[in-house]
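*Asks:* Just need the structure, nothing else, for what follows:
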Amino acid sequence: MLKMMLAAFAAAMPLQSALAQTGAETEAELPGRLDSYFQMTPETLEGYAPEGNELGMTTQLFSFVGREDLTQRLQENAYRRPACSVLREDGLQAVVEAVGDARVVMINEAHDDPYHRWVIARLAEALAPDFTVFAAETFSNEGDVETLVPEASMDIGWYSGEPIYGRQLRTLVDLGYRFAAYEITQEQRLVDPSEGFMASIAEREEAQAVNFIANALEAYPDARILVHVGYAHLSEVGGEDDDDTSRWFAARLRDKTGIDPLTITQTSCNVESGAPIAALTESPLVDGSNLPDTQRQPGWVDLFLGRPPMSFTDGRPDWRYEIGDKPVAVPEDFLAEEGRVIIEARAPGEDLEMIPVERLMLYPGETLPLLLPEGEWVLTAWTEDGAFGDPVTVSAPSAP
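*Replies:* Okay, the predicted model is just below:
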């Protein structure tokens, strides 16, 4: 488990750096960060077999462009974790009951699994209006963070550019949450690479704790806060042998403030085969006590949510159909004969700098469907050279 967490951290850092490197120089040709999505995914799938950090980065980027099916093709066990027995089918209700008077609730995600973002949006709904501030690892923490506007804009962060994360942000905005950034800043990066990887982890976790205290706890002294992190940042204990260099964000936050966050992991367990679950969109509360890491580090997290099985229909995740998204065929004019095309869907009149509700990358010859909420949507298409055809308006039908 520790190796998986470190690999995820290694993959995340180049992506965060890419955020600072993409932007104005390509905006005249490609909106937002589409240029980086093209650059950081393979031009062709034939013979493509990345390993290590490249694999981690690629699978994360595939989720940005609606291609979790390619993630599973590259890494058969991508959405599989150890099987854990179900304690309660109504996992989110169990979480809400466990919150009590906790001021900080911290829940994690795998960066290549948008499903986790759907769950976090549902948790935010369940905690409102008692919780009023949302802090996220993805939020850019450079410049004047006091002006962080709660909106689903492409420039608010890196991971949040993924459409389901965008839908999550829209939910939070509608609920009245205020946003807080706490990620390490460039000015806080002082560790020399020669000091080793664990030193970089320690530097980042310490900065996150310090920034969270300033930008969330002190900025909103009376607020209760929902925190969205990646992977191991919610670990409440140290690493192997309790090495202080690998004490993560949650542990450092508790050490500095005395606040014990309620921590929920979504990245540790799958639902055991054959276990009763309400639906593919319901993460049950599961028993993580038999995982190797908890045997070595008891109490590293408070609650475990098990991920339901991942399956696909027409190349798209089945859970997306279950949340009510409707399959809509990509217009023929948007099917490129050569090279890749990215199709995005937004509400009529919405600016291209807002996170789309759907994004899909197609390779030549592919005809996967778009998955859209009920309503009318404006589709735009892009190749690496820029806009591909004129915008097209489509409708996603209502349920029968």
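*Asks:* C-alpha only now, for contacts and for neighbours.
*Replies:* Fine.
*Asks:* I'd like to know how far the closest residue to Leu303 other than its chain neighbours sits from Glu187.
*Replies:* Spatially, and ignoring its direct neighbours in sequence, Leu303 is nearest to Ile264 (4.7 Å; C-alpha to C-alpha, 6 or more residues apart in numbering). According to C-alpha to C-alpha, to the nearest Å, Ile264 and Glu187 sit 30 Å apart.
*Asks:* out of those two, which sits in the busier spot?
*Replies:* Ranked by neighbour count (other C-alpha atoms under 10 Å), Ile264 and Glu187 place Ile264 first, with 21 against 7.
*Asks:* Output the contacting helices and strands for the host helix or strand of the more buried one.
*Replies:* Element membership of Ile264, judged by DSSP states H and E, is strand 262-271. Other helices and strands packing on strand 262-271, by 3 or more C-alpha pairs under 8 Å, 6 or more residues apart in numbering; DSSP states H and E, are strand 83-84, strand 104-109, strand 303-307.
*Asks:* Let's see that with 10 Å instead.
*Replies:* strand 83-84, helix 91-99, strand 104-109, helix 115-127, strand 225-230, strand 285-286, strand 303-307 (3 or more C-alpha pairs under 10 Å, 6 or more residues apart in numbering; DSSP states H and E).
*Asks:* Alongside the first, I'd like the structure of this one:
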Amino acid sequence: MLGAAGAGFARATPVWPQEALSNDELFFNEGRYLPTYLDLKARSEAGEEAARQMLSQFAAFLGDEETAVGLYEQPPRSSVVPPDLDGAVARDALEAITEAARDSRIVILNEAHNVSGHRAFAARVMRALRPLGYDWFAAETFTQPQPVPLVRIGAYTKGAPFLSRYGYYTDDPVFAEMVREAARLGYRFSDYEQRFDQRAPEGADSAAQIAAREEAQADNLIANILSTHPEARVFVYVGYSHAMEVEGRGGLWFAARLKAKTGIDPLTIEQSMNWPALAPQNDAPHVAAVLARFSPEAPIVASKDGESIATPNYAGKMDLSVFHPRVAPVAGRPGWLAADPERRRVTIKVPPLDELVLIQALSMAETTAGPPSDHYLLPPGASEATFFLHPGRYFFRQETAAGIQPAFGALSVD
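*Replies:* Presented below is the predicted three-dimensional model:
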């Protein structure tokens, strides 16, 4: 009776309210790219400049080169004078880098954060350096130490899932595949980015912020690799001016500070300002001049009287300057992706599409732990998709505006 009476006073179980996930949460936790992409695109079209800048980088993650590379394209100013290439010579970039890297212990290559093709070239550089004894791979994007999430690239090894939390730009499948391949080749990994406790004081001007970051990066690379592995040979992948080993615009950058602290003369390579525009008339004058003079079919370095031809801002600040050819698409995909000799072309049938989708190929060995091995946007009505994949077993799925859909097929790539 007491139990029955007591039951009459039982309280209803409360129903907890829920919050909608933000686009960032959908991206970082569920691996959904489209909500952020579509939001940035809408805000950019509405005139929001901050969204426009972010869209240029994020679109590269989805293989949308028209947006990533083309968003800020415009004809160069008529006042900019192209370099005089009379007497200039060119050679294959990978051959030049490999030759120069034999006499160095540190190779530093830069990128533009909106150009996936730079990451594809970086993969080829990484691949070429391994037989020379380069055994460490450090990248600016690798997540620095922090309480949450406690995930560091140093724990990543061959055969382990590659986690999205290892970095930000590694959410570009081209970047992620580079790191996966590096693990298979036996590289070890390290972050070196500035920690939160190494930042300039609040209110510091931009020069002080740059100096604090560059100093921290150099100190961290030394602490994380060189101090404990004095014989290490290191491939370092950075953005833009961080590869300058001579003081320039913005002061002393990472490469220059690392050189001064260690006494090691790094091989510094720039490519960030040398990518051909989607529309040839929008090529930077130095890019147009090099492409017109040499008509390259593969990445090249050019020099005149022993001096590297480079974008004016970087002239004399780095050892080599890589120029990329303008290549035609292959099956609707970037020609530079198709040119990678380690990837295989795979064309599959896809389920009927009545909307824009992000079509994805994921490794069976990793399942959904990290970024896809390859993906790109497919328009409504498309019936086939073409991927460029490393050997392995893959499954295929779509991300739509509503979310990630169940996998629809699998195959092995030899």
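*Asks:* what would the helices and strands packed on strand 262-271 of the first structure look like in a markdown table with distance to Val271 of the first structure?
*Replies:* Shown next, in a markdown table, are those (distance: least, C-alpha to C-alpha, whole Å):
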| stretch | distance to Val271 of the first structure |
| --- | --- |
| strand 83-84 | 6 |
| helix 91-99 | 12 |
| strand 104-109 | 16 |
| helix 115-127 | 14 |
| strand 225-230 | 20 |
| strand 285-286 | 7 |
| strand 303-307 | 5 |
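*Asks:* Measure how buried Val350 of the second structure is and give me the count.
*Replies:* Other residues within reach of Val350 of the second structure by the criterion other C-alpha under 10 Å amount to 17.
*Asks:* Report the separation between it and Leu62 of the second structure.
*Replies:* When Val350 of the second structure is compared with Leu62 of the second structure (using C-alpha to C-alpha), they lie 18 Å apart.
*Asks:* for the first structure, longest helix please?
*Replies:* The helix spanning the most residues in the first structure, taking DSSP state H as the definition, is helix 2-21.
*Asks:* next helix or strand past it?
*Replies:* Taking DSSP H and E, what comes next after helix 2-21 of the first structure is helix 34-39.
*Asks:* Give me the contacts around that next one.
*Replies:* Residues from elsewhere that reach helix 34-39 of the first structure (C-alpha atoms under 10 Å, 6 or more residues apart in numbering): 15, 18-19, 21-23, 26-27, 29-30, 40, 58, 61-62, 64-65, 161, 340-342, 361, 382-386.
*Asks:* Just the buried ones from the residues you listed, in PyMOL syntax?
*Replies:* Buried residues among the contacts of helix 34-39 of the first structure (16 or more other C-alpha atoms under 10 Å), as a PyMOL selection:
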select buried, resi 15+19+23+29+30+40+58+61+62+64+65+161+340+341+342+361+382+383+384+386
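*Asks:* for stretch 80-95 of the second structure, how far is the first residue from the last?
*Replies:* End residues of stretch 80-95 of the second structure are separated by 31 Å (C-alpha to C-alpha).
*Asks:* pretty sure Pro145 of the second structure is in contact with Asp191, am I right?
*Replies:* Yes. The pair Pro145 of the second structure / Asp191 is scored as a contact, 8.3 Å apart, by C-alpha atoms under 10 Å.
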